[in-house]
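Novice: With the sequence up front, the predicted model follows.
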Amino acid sequence: MKFEIATKDPESRARAGSIITGHGVIETPIFMPVGTIGTVKGIHQRELEDVINADIILGNTYHLYLRPGIDIINKAGGLHKFISWDRPILTDSGGYQVYSLSNNRKIKEEGVMFSSHIDGSKHFFTPEKAIDIQKKIGADIIMAFDECTPYPCAYDYAKRSMKMTHRWLDRCLEHMRKSDGLYGYEQCLAPIVQGSVYKDLRKESAEFIASRGADINAIGGLSVGEPHEDMYAMTDVVTEILPEDKPRYLMGVGTPANLLESIALGIDMFDCVLPTRNARHGLIYTSDGVINIKNAKWADDFSPLDANLGIETSSRFTKAYVRHLFQVKELLGAQITSLHNLSFFLQLVREARRRIQDGTFVNWKNNLVPKLSQRI
């Protein structure tokens, strides 16, 4: 994997670049649609390619391990072939499930015992097993196994967890070196910076991760309930330390405003379930702010969802019609809003890229962020 920086913004740490993988080029900054179980909810692969034009999507190791099972994915020739997707894929290692399934797991130095949320069966994940599973899945970018700490989190716990994450990283790196990929293309491992909202821990973790010389580096344990100001402060600390010539991935973030503010801090890659999850509940992101399409005020509004977005779905269907679809619980409503929201997020980061390249990014961002965050 190679990372090439085309343009640096003179007024911030923002940059426009390209990540070159075995399944194609990812232009950064980029937002990655989340396809946890081998599908981006409500979105056809053809729409991901032709409407949203997603450079890369995500899968989740823990969920794919449970269903359909790694043997089936392996027999299919890897996740790309299984889901009929020929562009890059990134897989989360299962570290987020250490956080999200806190009532169904037990952590120790060797690894994590999970109780399946499906049938209660026991499954033990070690750093080595997480690497083996992701190699069989066949993702282009695979994540190191880590513990994503909750918020709030006591300092001593955050420190112990961070140290364990570092030890797990070294085990991941060692195991990664022992075997080649299975499908004839390179897979690269991304370490994850932890440390909760403690500046000294984040600094220590970023220095540790930077010393390992990985092709891509990630920042985890944010966007888990902490104030946005804390998220930006921790990101600022970390991006000062992580190598400038490697992509930086802020995991699980976030709102449109979060994306723009974090791009200014030097982040290149993002993922979040927010655009599709909120779409299924009727929340629509637009260039004028956030709409709750279920509200009665849209019942006779025959203007398009967002004429400025430039895609057929957003300009063809009216707010009144989409509200009607939600009122009658028609699946098409969630499909339209999901397609719209993902298109909005992707176009937002692509406009950020253009603004970085023409030198107008900071002024554009500062004017747009308040608008994106308002409810209309």
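Specialist: Yes, it's here.
Novice: can we go C-alpha only for contacts and neighbour counts from here?
Specialist: OK.
Novice: what comes up buried for stretch 116-131?
Specialist: S116, F125, T126, P127, E128, K129, A130, I131 (16 or more other CA atoms under 10 Å).
Novice: adding another structure so you can compare the two:
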Amino acid sequence: MPDIKDPLFQPYSLGSLQLPNRVVMPPMTRSRASQPGDVPNALMAEYYAQRASAGLIVSEGTWISPLGKGYAWTPGIHTPAQVAGWRQVTEAVHAACGRIYAQLWHVGRLSHTSLLGGQAPVSSSAIQAEGVNVFVAENDGTPGFVQASRPRALDKAEIRAIVDEYRQASRNAVAAGFDGVELHAANGYLANQFIDSNANDRTDEYGGSLENRLRFLDEVARALVEGVGDASRVGIRLAPLTTLNGCADADPETTYLAAAKLLGEIGVGYLHIAEADWDDAPLMPVAFKERLRTAFPGTLIYAGHYTAERAREAVARGWADLIGFGRPFVANPDLPERLRIGAPLNEHDRATLFGGEARGLIDYPALEAAEA
């Protein structure tokens, strides 16, 4: 039975999906896909199934096409083997009574030629993300970080092709058994490179005015709705105030309120707002969150350095419906129960976040094991 006094543990209806609580496991890159082919595997299935008590799981970013890849050993969702691998994951989560969306990812300029068969990354514009590093594997398999390569600007035919790739990726996600899809339009990735004014210097219908800079987001969101067949099963991740990976907007409040209004008109199920989560990051004003609530009629998820108490306050005050807890879910497979009873949290091991095998992925103890 839900705790009638605890806002985080009230059930919630996300479209036709019934969530038992308001705790979301947001996307987190872990770089454990099988090689060759970047295929989701049994290890990943166990990892996600361990965390199935979340109200909703959103998968790690999964790239929609070869040019959409930006980090070594991350999974794709465009080959039959990748779709079959993800089916193994979704079946494990559903067997554990969980719910899982696929986060669809095109990194745009945040990639390196070594990950793209020697090709340059693509973006809204030929603007390099200066000082931004991406995760690669050396020829001997050693992981490391290197400066993202200089991108080239997409032409309009290529933009249309990428919209089609998103549509197909959403169909692949449904075939793989996901309950829905989330577009990664935050954190400086491709959709964000069209939205934010400092990353887009185009002079055609995809650049310049706010309406033009939102055109790619509009077209991709509609393609995802078409591919899934149900707008309520599509979510969009946005990062209005973060400057992560070199993207920033000259007037973020105006830009992202317009984006929220547009996405509400399309009818997508939720917006997933990524707040900056580094120690000296700018706070997102509550007044801005309240304006987003007015602009967007669907579900609002917030993520970014939330404690249980901050999360309860956000839900109780009404500007958030669901709250994402990122790093705490890495080390605490039973995080919802720990939050519910106020149990201490395991600390994650930074050295095992990206790449490797089982250590640091599926070996963190649940409460019973920790107490034993």
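Specialist: All right, it came through fine. Here the structure is a predicted model, which is why all the values come from computation and not from measurement.
Novice: Turn the buried residues of stretch 116-131 of the first structure into a markdown table, columns for distance to P370 of the first structure.
Specialist: Formatted as a markdown table, those follow (distance: CA to CA, whole Å):
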| residue | distance to P370 of the first structure |
| --- | --- |
| S116 | 42 |
| F125 | 42 |
| T126 | 43 |
| P127 | 41 |
| E128 | 44 |
| K129 | 44 |
| A130 | 40 |
| I131 | 41 |
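Novice: Strands - which of these land there?
Specialist: F125 (DSSP state E).
Novice: What distance do you get for the closest residue to M113 of the first structure other than its chain neighbours to K41 of the first structure?
Specialist: Nearest non-adjacent residue to M113 of the first structure, counting by CA to CA, 6 or more residues apart in numbering: F124, 4.3 Å away. F124 of the first structure sits 28 Å away from K41 of the first structure, going by CA to CA, to the nearest Å.
Novice: Same question for N341 of the first structure.
Specialist: The span separating N341 of the first structure from K41 of the first structure equals 12 Å under the rule CA to CA.
Novice: ditto for P247 of the first structure
Specialist: 27 Å.
Novice: Between the two, which is the more surrounded one?
Specialist: Using other CA atoms under 10 Å, the more surrounded residue of P247 of the first structure and K41 is P247, with 26 against 19.
Novice: The more buried one pairs with which position in the second structure?
Specialist: Per TM-score structural alignment, the equivalent position to P247 of the first structure in the second structure is T299.
Novice: residue contacts, the nearest residue to its match once chain neighbours are set aside?
Specialist: Leaving aside its sequence neighbours, T299 of the second structure sits nearest to Y270 (CA to CA, 6+ apart; 4.4 Å). Y270 of the second structure is in contact with S232, V234, G235, I236, G298, T299, L300, I301, counting by CA atoms under 8 Å, 6 or more residues apart in numbering.
Novice: Pretty sure the first one sits against L17.
Specialist: No. When contacts are counted by CA atoms under 8 Å, S232 of the second structure is not listed as touching L17 (9.3 Å).
Novice: between these two, which one's more packed in?
Specialist: S232 (21 against 14).
Novice: Would you confirm that that one belongs to a helix?
Specialist: Yes. The assignment for S232 of the second structure by DSSP: H, G, I helix; E, B strand; the rest coil puts it in a helix.
Novice: Which residue ranges of the second structure form strands?
Specialist: Applying DSSP E to the second structure gives strands spanning 12-14, 17-19, 23-25, 56-63, 100-105, 122-123, 133-137, 143-147, 152-153, 180-184, 234-238, 270-274, 299-303, 322-324.
Novice: now stretch 255-273 of the second structure: which residue numbers in the first structure?
Specialist: So stretch 255-273 of the second structure sits over residues 201-219 in the first structure, by TM-score structural alignment.
Novice: And that stretch, end to end?
Specialist: 13 Å.
Novice: Likewise for stretch 50-59 of the first structure?
Specialist: First-to-last residue span, stretch 50-59 of the first structure, CA to CA: 20 Å.
Novice: Now do the same contact list for T239 of the first structure.
Specialist: Taking CA under 8 Å, 6+ apart as the test, what T239 of the first structure contacts is R248, L265, G266, I267.
Novice: Aligned against the second structure, show me the partner of the third one.
Specialist: Read that as G266 of the first structure. By TM-score structural alignment, G266 of the first structure lines up with W319.
Novice: What of Q134 of the first structure?
Specialist: So Q134 of the first structure corresponds to S170, using TM-score structural alignment.
Novice: That match and G227 touch, don't they?
Specialist: Yes. Counting by CA under 8 Å, S170 of the second structure sits close enough to G227 to count as a contact (5.3 Å).
Novice: The two: which has the busier surroundings?
Specialist: Just comparing S170 of the second structure and G227: by other CA under 10 Å the higher neighbour count belongs to S170, 31 against 22.
Novice: Could you pull up the residues touching that one?
Specialist: The neighbours of S170 of the second structure, taking CA under 8 Å, 6+ apart as the test, are L104, V181, L224, G227, V228.
Novice: roughly how far apart are the first one and G61 of the second structure?
Specialist: Read that as L104 of the second structure. For L104 of the second structure relative to G61 of the second structure (CA to CA), the value is 6 Å.
Novice: picking that back up, from the buried residues of stretch 116-131 of the first structure, pick the one nearest Y321 of the first structure.
Specialist: When those are ranked by distance to Y321 of the first structure (CA to CA), S116 comes first, at 40.0 Å.
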